[in-house]
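S.K.: Dropping a prediction and its sequence here:
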Amino acid sequence: MFWIIYGIYVLLSLLLIYVLYRKSWQDRLMKGIVIVVLPGVGWLLPTFWPKWLIGDSNEDFEDFVTRQAEEHKVKRIGIYQQIERQQELDVIPIEDALVVSENKTRRKVLIDVLKQDAVNYLEILQRAVSNEDKETSYYAVSAIMEAKRKLQLALQDLAVKFESDPTDQLVVKTYAEVLHAYMRSGFLDDRTLLKYRYTYRTVLLKWIELDKCCEWAYQECVNLELTLGSFAEAEKMARLYVDALPDSEGAYLSLMKVYYEIRSVQRLQQALDSLKNSPIKLSNQALTMVRFWSEGA
């Protein structure tokens, strides 16, 4: 009698398991073994509990690892954000540190600059050279010399590449940017600086020839011609700028700057009217200039 009841129990259980767990034959086999070995009691084990009670017990290992990794990543990002936020609060602008901070802080700031790219801080470093703290001044001089060395090596390499292939836009762009940084570094005497300015002009003109929509190159070229006193060339470049980028406020502002330098009030007013009548949405800087000149200043 027992074996009949047991046989019916096993058959009904296996049938129920087959219906409930069709997706995985391994799952069916495991659960079948459990209810055969532990008749009745097997149905009370956690392997048969509903998912809403224990969660997804059939979650793949890869899914589990992925989920845990994502949760850990979220926690880790949260920690990093807290650290970065604290670092931002601890940051002291370099200019302020060199002016108002104690000597220990000044030295630390200069050491940090030495570890980074000092080229980006040349103007600040030049001011730090005359700092009353001798150690701060020494660090500033060291940073400037290292920056000068890097710029000179870069210029030598780029000059060779530019001569060999002046149509390489990346080389031309990089060469112009390094020349710009070197001329602003304060390393050059007047005669050498003039020489580099003419080299810079050549590179900028080539850049404009290769990329007629590069605003920075146009602006630099206009400013350079004004610095060299080549006012006719400056006006020509500013007009080329307007023709190439008629929807740029910078083009009109550059043209106005040229006419201001040559004291041509009439043509400055014409450039101003062209800007005011254009469909360009002006920035705050441009609006300020338009209002200033519109008032007859």
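M.R.: Received, thanks.
S.K.: contacts and neighbour counts: CA atoms only from here.
M.R.: Noted.
S.K.: Double-check Met183 against Tyr196; I have them as touching.
M.R.: Yes - contact between Met183 and Tyr196 holds when scored by C-alpha atoms under 8 Å: they sit 7.2 Å apart.
S.K.: helix, strand or coil for Met30?
M.R.: Under the three-state scheme (DSSP: H, G, I helix; E, B strand; the rest coil), the conformation of Met30 reads as helix.
S.K.: separation between the most centrally placed residue in the chain and Tyr138?
M.R.: When C-alpha atoms, centre = their mean is applied to the chain, the residue found nearest the centroid is Asn120 (14.7 Å). Separation of Asn120 from Tyr138 (C-alpha to C-alpha, to the nearest Å) stands at 18 Å.
S.K.: One more: Lys236?
M.R.: In this structure, Lys236 and Tyr138 are separated by 46 Å, where distance is defined by C-alpha to C-alpha.
S.K.: So between these two, which is more surrounded?
M.R.: It is Tyr138, of Lys236 and Tyr138, that has more neighbours when counted by other C-alpha atoms under 10 Å, with 17 against 14.
S.K.: List the contacts of the more buried one.
M.R.: The neighbours of Tyr138, taking C-alpha atoms under 8 Å, 6 or more residues apart in numbering as the test, are Val129.
S.K.: And for Ala176?
M.R.: Tyr200, Val203, Leu204.
S.K.: for comparison:
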Amino acid sequence: MSELGIIGIILLIHAILLLITSIYAIKNWRRINPSHFLWMLLIPFFGPLTGFALIRASSKTPPDLDWLNQKEDFEKFNFSSYLSPEETIPLEEALLINDPKKRRLLMMNILRSDPMKYLDLLLVARFNEDSETAHYATATIMEIQRLFQLESQRMQQELADDPQNPSKHRDYIDLLSRYCDSGLLEGQLLYRQQLVLKKALEKAPEISEDPSILRIKIRNCLALKEAEEAKRTAQSLIRLNPLDESSWLEAIRVCVEIHDQDGMQQLLMRLKQTPVDFTAAGRQHLLFYVENLE
């Protein structure tokens, strides 16, 4: 047989395969991407076969894909049909189960109500060897981040409309603090968010004497390596509540974290002259901080 005849047979087979692939795509309601069709057309024999394999794969439903559907489907899903409350176990144990399908079911059943409660474990589950478990954990974390950002934008708008409202400042600072402490952010993203929190604290002078706000400011100053500002804020907390053990413990914690032995000694001397009624837990914390500074 001549070379021309061989080429003709190849082109005929190519055309037949191309036709079969097109008919299969139409019957299965699958649209062929024009760029993919061009490659199928230009590559004899292997082009149509590759296109057929891609179309056939796209028509299959990946296992447990329903766990990764849109948020609306997730909220409407009836988990009780899969697991009863008696069958639920802690998420820590769910991640150790060898059966991937059961592990996913348990995770979904546990996390459906309040994913924030299990955020630490979700951050670990991102690196689970089961791709579906890791995918679900990552998708949930991204959704939590999105909700944080949306809530932050909403509060910023409310503050712009009512900048003198202490309650709105307090809520906004609390949200930013929880976001920074959540573990969702790392590196430069976390640093930028801590700067945003710093600015929010500076813009809320009306609540500068609020103990909870002062504690947030102390943690943020320590995170930003602003040791002197952290010490000043801790002193403000003591002046505000001199008989509250938590005020002294916070100030002592600052000295421990910045390795300020002189400041610690001064605090302990002042503490001896102040009638603070420490609880048993408070005394244990105090002893822990003192031992860690030495």
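M.R.: In hand now; what should we look at? Values in this document were obtained by computation on a predicted structure and should not be read as measured data.
S.K.: tm score of chain vs chain?
M.R.: The TM-score (TM-score structural alignment, normalised by the length of the second structure) is 0.61; 210 aligned residues with a C-alpha RMSD of 2.9 Å.
S.K.: coming back round to it: would you check how far apart the residue mapped onto the residue nearest to the centre of the first structure from the second structure and Pro90 of the second structure are?
M.R.: Residue pairing (TM-score structural alignment): Asn120 of the first structure is matched to Lys117 of the second structure. If you measure Lys117 of the second structure against Pro90 of the second structure using C-alpha to C-alpha, the figure is 12 Å.
S.K.: and if you look at Arg232 of the second structure?
M.R.: For Arg232 of the second structure, the distance to Pro90 of the second structure under the criterion C-alpha to C-alpha works out to 42 Å.
S.K.: ditto for Leu249 of the second structure
M.R.: Counting by C-alpha to C-alpha, the gap from Leu249 of the second structure to Pro90 of the second structure is 33 Å.
S.K.: For those two, work out which one has more neighbours and name it.
M.R.: Set side by side, Leu249 of the second structure and Pro90 give different neighbour counts by other C-alpha under 10 Å, the larger being at Leu249 (19 against 11).
S.K.: Residue in the first structure paired with that one?
M.R.: Aligned counterpart of Leu249 of the second structure in the first structure: Leu253 (TM-score structural alignment).
S.K.: Now do stretch 196-216 of the first structure: everything it contacts.
M.R.: With C-alpha under 8 Å, 6+ apart as the test, stretch 196-216 of the first structure has contacts from 166-167, 169, 172-173, 175-176, 179-180, 183, 217-218, 220-221, 224, 241, 244-245, 250-251.
S.K.: What about the residues you listed, which are in helices?
M.R.: Here DSSP state H is the test, and the contacts of stretch 196-216 of the first structure give 169, 172-173, 175-176, 179-180, 183, 217-218, 220-221, 224, 241, 244, 250-251 as lying in helices.
S.K.: Need the buried ones from those residues selected in PyMOL.
M.R.: Applying 16 or more other C-alpha atoms under 10 Å to these leaves a buried subset, and the PyMOL line that selects it is:
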select buried, resi 169+172+173+175+176+179+183+217+218+220+221+224+241+244+250+251
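S.K.: Tell me where the stretch 51-200 of the first structure has helices.
M.R.: Counting by DSSP state H, counting those that start in this stretch, one finds helices in the stretch 51-200 of the first structure at the ranges 51-54, 61-90, 94-100, 103-115, 122-129, 134-164, 169-183, 190-210.
S.K.: Just put these in a markdown table and tack on distance to Leu272 of the first structure.
M.R.: As requested, these are exported to a markdown table (distance: least, C-alpha to C-alpha, whole Å):
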| stretch | distance to Leu272 of the first structure |
| --- | --- |
| helix 51-54 | 72 |
| helix 61-90 | 42 |
| helix 94-100 | 37 |
| helix 103-115 | 43 |
| helix 122-129 | 34 |
| helix 134-164 | 38 |
| helix 169-183 | 29 |
| helix 190-210 | 25 |
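S.K.: Can you give me the distance of Met116 of the second structure to Gly183 of the second structure?
M.R.: Met116 of the second structure is 11 Å from Gly183 of the second structure, where distance means C-alpha to C-alpha.
S.K.: quick one, what contacts Glu123 of the first structure?
M.R.: Contacts of Glu123 of the first structure were listed using C-alpha under 8 Å, 6+ apart, and they are Ser185.
S.K.: same question, Ala232 of the first structure
M.R.: Contact criterion C-alpha under 8 Å, 6+ apart gives no residues in contact with Ala232 of the first structure.
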